[in-house]
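[1] Build the 3D model from these lines:
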Amino acid sequence: MTTIARLRRPRPPRHWVVPALSFAGMIVVTLLILLPVIIIVFTAFKPVAEVNAYPPSLVPGTWTFDNFTRIFSELPFARLIGNSFVFAGGVTLCALVFDSLVAYVLARIDFRGSRVLLIVIVASLMIPFQATLIPIYQLVAQFGWVNTFAGLIIPRAADAFGIFFLRQFFVSLPRDLDNAARIDGASEFRIFRSIVLPNAVPALLTLGIFTFVNNWNDLLWPLVFTTQSEMGTITSGLTLLTGPSGIVPYGVMMAGSLVAVVPLAIMFLVVQRRFIESVASTGLK
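    Reported below is the predicted structural model:
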């Protein structure tokens, strides 16, 4: 009877406590991470009176679209979005081409001075971006590229981080593929285009996403190299909304920031499946 009673005694609910606590903790951390985005969304739909009210409220009492209409009426916002796509997309395309070429040479071709060149490229990452901004601006001004897409894109056509990142990925690829292609008479460019690049799609997509997002969100670079509002980007254009005495229309700013985030979210959703498929198929081609 004692044995039967022990078998019938209910077990303490330990098997679901740990998963439940883990799930609750995950929800709390997720909400904390998304809190700035939630504030941006709610503030974008608030009228001016609620935005400036104290104490502030999270959820708007009255929902309005006036902030979104203002960003298109007070700014050439469609032009700014197009400029952002040209700037970020052009820099991303150029960076992927030039960074991959340099990375291939440093990773797959043995030549004298390659290690020194790699050290110099890595060491350049330690130089602050602000330290080179004025010399670059002087060069761009001498070429007459201020307020042009060439002045925005060409100085960023290659990046030391991208070269080092792709170089490390190219080193991890087996060299047997290169040697077999060279025995068949393939040139270095053919090996780069037909063997290395197809197996480096995950790294290229990762670098492309990082480069596009960084340039899309960059404020200082387009703010320095463009003096005309028609050549600005979304981030630099939003600074034009600041009124006299430094008054900032936060509702309009949040609406513009929300619109600026939408293309990035769409791009991530589109690239995500391709990124996972490329990771799964790496080395099988």
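[2] Going by C-alpha atoms from here, please, whenever you check contacts or count neighbours.
    OK.
[3] can you give me the strands in the stretch 151-285 of the chain?
    Here the stretch 151-285 of the chain has no strands by DSSP state E, counting those that start in this stretch.
[4] can you give me the helices for it?
    Using DSSP state H, counting those that start in this stretch, the helices found in the stretch 151-285 of the chain span residues 160-172, 176-183, 188-191, 197-199, 201-216, 220-225, 234-238, 250-281.
[5] could you give the angle of the last one to helix 201-216?
    In this case it means helix 250-281. Counting by axes from the mean of the first three to the mean of the last three CA atoms, to 10 degrees, helix 250-281 lies at 170 degrees to helix 201-216.
[6] follow-up on the earlier one: reformat the helices of the stretch 151-285 of the chain as a markdown table; add distance to residue 95.
    A markdown table is the format used below for the helices of the stretch 151-285 of the chain (distance: least, CA to CA, whole Å):
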| stretch | distance to residue 95 |
| --- | --- |
| helix 160-172 | 7 |
| helix 176-183 | 24 |
| helix 188-191 | 18 |
| helix 197-199 | 14 |
| helix 201-216 | 8 |
| helix 220-225 | 16 |
| helix 234-238 | 21 |
| helix 250-281 | 18 |
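[7] I have a second one here; can you model it like the first so I can compare?
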Amino acid sequence: MSTLTLGQDPHGTPSAPGDDSSTGSAPAPGGAVRNRGRDRGPRRPRWATGLLIGGVLATIAVFLVPLYWLFSSALKPHQQIYTWPLRWIPEALTLENFTQAWNSAPFDRFFLNSIITTSVGTALELTLAILCAYAFVFVEFRFKKVAFVLIVGSLMLPGHVTLIVNYITVANLGWLNSYAGIILPGIASAFAMFLLFQYMRTIDKDILQAAEIDGAGHLRRMVTIVVPLSSPMILTATLIVMIGKWNEYVWPLIVTSTADMRTLPIGLLFLRSQEGYSNWGVIMAGAVFVSLPMLILFFLAQKRIIGGLAAGAMK
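    Coordinates of the predicted model:
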């Protein structure tokens, strides 16, 4: 009597490596192999999938169509902007609108003012936010919870509530129409502090206690341990604060009175007053001057912004 060895059929023929007869998988009717993996959940109905895709496309259109119209109108000749029906694809491209906008308003000075106020204001605001968040997480002092609740509670107040008080304070200090008057009232940010506070809470305090035993003070622990570990959220907060300061309009409009101290958003209003409501190609070119730097920054750093916020939420 002959014995069957593993991997052979009754006739002695070796089984193929992928043969289902050797793995014990029962073939389904019709020769198909039954899937023993994890069963998938119920499929979404086709009408629900269609609604989802339509909603996504509509959302994309709401955001992208105005941007496309802005940039295309800035590159169109004057007569093509007012044609009907609308011409979505320009027949000819021109840079005349940008040249005229640059010559009609001192955009070189507007750019300089925006760069100074945005960079210095962001650096000061993030420095204060890091110091404040570190104190609330790693330093014990009296009334810490009360102070934290008051600072976070300030997020519920609209920014326009403090305009009059800030203006009177800046006027009494003699900072009207100056960089100090534009920058200093906005360097205390409860939003950036709260983001960093939530992230610093996830840092293991044993690391800081070991550094304290080695003789490191609060400043050294913050600079050498906490700040490097919190760098993803610091970068996210920096980008959010920078975009907000670049686009700030109301406060610089109130605290400045001459064109040489205006920032870019106010410079766009100045350009509109120069050109009126008829030369929209030039006004669109000025809007491109204002929005393009932050659009480039956002598209280059959007993964870091979303990643930092998601990391803070998950932790």
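[8] Tell me which of the helices of the stretch 151-285 of structure 1 sits nearest to residue 24 of structure 1.
    helix 250-281 (25.8 Å; CA to CA).
[9] Tell me which of the helices of the stretch 151-285 of structure 1 is the most buried.
    Of all those, helix 234-238 carries the top mean neighbour count, a mean of 23, counting by mean count of other CA atoms under 10 Å.
[10] Over in structure 2, find the residue span it aligns onto.
    Aligned by TM-score structural alignment, helix 234-238 of structure 1 corresponds to residues 264-268 of structure 2.
[11] Show me what that stretch is in contact with.
    105-107, 110-111, 113-114, 247-249, 252-253, 259, 283, 286-287, 290 (CA atoms under 8 Å, 6 or more residues apart in numbering).
[12] Minimum distance to residue 21 of structure 1: which of the helices of the stretch 151-285 of structure 1 has it?
    Closest approach to residue 21 of structure 1 among the helices of the stretch 151-285 of structure 1 (CA to CA): helix 250-281, 29.4 Å.
[13] can you tell me which residues contact the spatially closest residue to residue 260 of structure 2 that is not a sequence neighbour?
    In this structure, residue 260 of structure 2 finds its nearest non-sequential neighbour in residue 109, 6.2 Å apart by CA to CA, 6 or more residues apart in numbering. For residue 109 of structure 2, the contact set (CA under 8 Å, 6+ apart) comprises 260, 261, 262.
[14] Output those in a markdown table; the columns should cover distance to residue 210 of structure 2.
    Below are the contacts of residue 109 of structure 2 laid out as a markdown table (distance: CA to CA, whole Å):
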| residue | distance to residue 210 of structure 2 |
| --- | --- |
| 260 | 53 |
| 261 | 50 |
| 262 | 50 |
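[15] which of the residues you listed lies closest to residue 47 of structure 2?
    The closest of the contacts of residue 109 of structure 2 to residue 47 of structure 2 turns out to be residue 262 (CA to CA; 52.3 Å).
[16] Leaving out the residues flanking it, which one is nearest to the closest one?
    Leaving aside its chain neighbours, residue 262 of structure 2 sits nearest to residue 110 (5.9 Å; criterion: CA to CA, 6+ apart).
[17] for residue 48 of structure 1, same thing?
    residue 251 (6.8 Å).
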